[in-house]
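Peer 1: Sequence and predicted structure are below.
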Amino acid sequence: MSSSQTFARLKWHFTCAPVSKNGRSSGACILASIIIVALLDMFAKFQQIPRIWAISKIDCAIWIVAFLATACVDVMDGLAIAIVFALLTTVFRLQWPNWHILANVTGTMEYRDVERYRQVNFVQGICIVRFDAPLLFTNVGHFRAMIEYVSKHWDNLECNSSTTEQSSEEEDEMEKNQRRQSCLRSRKFLIVDCSGFVYVDMMGVNCLKEVYEELLCSDIRVFFAAPKAPVRELFEAAGLYNSVKKSNFYPTLYDAMFFAQHRRCWSLYLPFNIFQKCFAFFRTSFPLQEPGDSCMDTIERKLIRHCSAFGRLDTR
């Protein structure tokens, strides 16, 4: 027992003993004084509430609920109430997680949140989204709402973005690019960054299947980028690859973006199955030199020359 507690006990004993019969009623007072002295450090932590509030409002709410429940109800019941409240906040955070629209940071190969970075490059017709939570039965509705928002507001997102596709200075190239742009407006690619999927349950897998099929019917092709190894194994076990081919999964966002960007342009000349076979060869033979550069025209001329026997086939 500390010196302060001993002093408080003796003080209350000598104060209450004269007013009680042989000091018999002083026990409760002594116990109360011990509790108050022991809780002095906790009362001093009230000064940390503004700091905790600035760091995390949810943690601050848990602290306040735990204190009030313990002080007003009972120690054991208060701790139980605090634990239940903390679990509820965890469920709510999983049910309504954050999601972001990503874009390439200028001069780098990184893709970051467009709300935090100003110097970003968008590609017309391609949108990247990231869902920062495991895809579980508690938040599949929120994931669907995110996909629906992006698909409905696609045009507004493109109007507020800058495109990386540029036309040539020559007139024939300008006409070619203008014709290409008019044909490609309906071709859209949605890339889902799966790096935030720490775990996906069965309802999450079914949600991915349904989203892929629904967007495919709306002429929006869906790619999945950067899934973790345990998540890929889970997709295999759940049979996701039976509905969504493995060709729609990519190890990095850069690979998914590269494939989607050139797929949009080459679809004017090649059917998709031929493009898939040619992509692996030309991807390694003509890699991008810099993140902001594009060797699309060089690869396109080579690809058209080698595949001229197929003619100009337009696929949707």
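Peer 2: That came through, no problem. Numbering: from 1, shown residues only.

Peer 1: all contacts plus neighbour counts: C-alpha atoms, from now on.
Peer 2: OK.

Peer 1: hey, where'd the helices end up in the stretch 1-150 of the chain?
Peer 2: With DSSP state H, counting those that start in this stretch as the criterion, the stretch 1-150 of the chain has helices at 3-16, 26-38, 40-44, 49-55, 57-72, 75-95, 140-152.

Peer 1: Tabulate those in CSV, adding columns for mean neighbour count.
Peer 2: What follows is the helices of the stretch 1-150 of the chain, written out as CSV (neighbours: other C-alpha atoms under 10 Å):
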stretch, mean neighbour count
helix 3-16, 14
helix 26-38, 15
helix 40-44, 10
helix 49-55, 12
helix 57-72, 16
helix 75-95, 15
helix 140-152, 16
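
Peer 1: Figure out which of those is closest to residue 105.
Peer 2: Closest to residue 105 of the helices of the stretch 1-150 of the chain, according to C-alpha to C-alpha: helix 140-152, at 20.3 Å.

Peer 1: can you list the residues that contact the closest one?
Peer 2: Under the contact criterion C-alpha atoms under 8 Å, 6 or more residues apart in numbering, helix 140-152 has outside partners 95, 96, 99, 131, 135, 203, 204, 207, 211.

Peer 1: Take this one as well and set it beside the first:
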Amino acid sequence: MWDLPRLWRMSPADALVWAGTAATSMLVSTEAGLLAGVILSLLSLAGRTQRPRATLLARIGNSAFYEDATEFEGLVPEPGVRVFRFGGPLYYANKDFFLRSLYSLTGLDAGCVAARRKERGSEWEVGEGGPAQGKDLAPVSSRAALAPAAAGFHTVVIDCAPLLFLDAAGVTTLQDLRRDYGALGISLLLACCSPTVRDALSRGGFLGEGPGDVAEEEQLFLSVHDAVQTARARHRELEATDAHL
């Protein structure tokens, strides 16, 4: 009982589970207390995974390491690249929170903008932070470069290191996100995927060899830094190609 204040300071959720279990054991029975503890633990776990911490990462000086830009001073944002970290699994219960967090932090609702562009056909818009409109008359390569310029970035890298697992809804969310970003000329890359996550992506159809599929080596990277450097190199190549058109 005396450990409860210390436990509350460390984790209010764990303290509530402990208190609920102890109270049920004393008021009802030991068996009921154990059952209450299991149920409360499962509810606590579900609550934590539904709204995990989401943040944008920035580079630590000239190193190959990236950390939370709001937690550390002096970090250097990568020009044209947004590095997003989602501190939990991606599954059916938190997929909407995942998208809301990503769109809020990057300042661009890719799903909404891509849908509007598809509906209007000849016009496109980009987010509240940088509104822009234009006629859909340019060549594909030049047209694709317009949206990233207005949005402020050309690539989104997702740090999947905290991503413990993906279910079918999570894989579909990433597929839809890649499609919406692609419609705006923005690339989606994944870094630090565990074998479990890679397997889920492969089985879910995110990777493959068919027409329109993206090969694993073009989409998945061992580190965030590798993904960022590849993104910047690809963008330079695209700019050089457009300059010769």
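Peer 2: That came in fine, so what should we check first? Note that the structure is a prediction, hence the values are computed from the model and not measured.

Peer 1: Provide the TM-score value for the superposition.
Peer 2: Once the chains are laid over each other, their TM-score by TM-score structural alignment, normalised by the length of the second structure reads 0.75; 207 aligned residues with a C-alpha RMSD of 2.8 Å.

Peer 1: Throw the helices of the stretch 1-150 of the first structure into CSV and include distance to residue 193 of the first structure, thanks.
Peer 2: Listed next are the helices of the stretch 1-150 of the first structure as CSV, based on distance: least, C-alpha to C-alpha, whole Å:
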stretch, distance to residue 193 of the first structure
helix 3-16, 58
helix 26-38, 51
helix 40-44, 44
helix 49-55, 27
helix 57-72, 27
helix 75-95, 18
helix 140-152, 12
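
Peer 1: Give me the aligned partner of residue 96 of the second structure over in the first structure.
Peer 2: Under the alignment (TM-score structural alignment), residue 96 of the second structure pairs with residue 141 of the first structure.

Peer 1: Next one: that match from residue 95 of the first structure, what distance?
Peer 2: With distances taken as C-alpha to C-alpha, to the nearest Å, residue 141 of the first structure is found 9 Å from residue 95 of the first structure.

Peer 1: re the thing from before, which one of the helices of the stretch 1-150 of the first structure lies closest to residue 271 of the first structure?
Peer 2: Comparing the helices of the stretch 1-150 of the first structure against residue 271 of the first structure with C-alpha to C-alpha, the closest turns out to be helix 140-152 (24.7 Å).

Peer 1: so how much does that closest one differ from the second structure once superposed?
Peer 2: Superposed on the second structure, helix 140-152 of the first structure shows a mean distance to its aligned partners of 2.1 Å (mean C-alpha distance after the TM-score superposition for the first structure).

Peer 1: What number of residues are in the vicinity of residue 230 of the first structure?
Peer 2: 13 (other C-alpha atoms under 10 Å).

Peer 1: which residues does it contact?
Peer 2: The neighbours of residue 230 of the first structure, taking C-alpha under 8 Å, 6+ apart as the test, are residue 199.

Peer 1: do you know how far the aligned partner of it in the second structure is from residue 57 of the second structure?
Peer 2: Using TM-score structural alignment, the partner of residue 230 of the first structure in the second structure is residue 196. Distance of residue 196 of the second structure to residue 57 of the second structure, computed by C-alpha to C-alpha: 23 Å.

Peer 1: Ok, residue 33 of the second structure next?
Peer 2: 42 Å.

Peer 1: quick one, strands of the second structure?
Peer 2: Residue ranges of the strands in the second structure, as given by DSSP state E, are 54-59, 66-68, 80-86, 153-159, 187-191, 220-221.

Peer 1: Mind putting these into CSV with distance to residue 127 of the second structure and mean neighbour count?
Peer 2: Shown next, in CSV, are these (distance: least, C-alpha to C-alpha, whole Å; neighbours: other C-alpha atoms under 10 Å):
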stretch, distance to residue 127 of the second structure, mean neighbour count
strand 54-59, 18, 21
strand 66-68, 23, 18
strand 80-86, 15, 23
strand 153-159, 12, 24
strand 187-191, 17, 23
strand 220-221, 27, 22
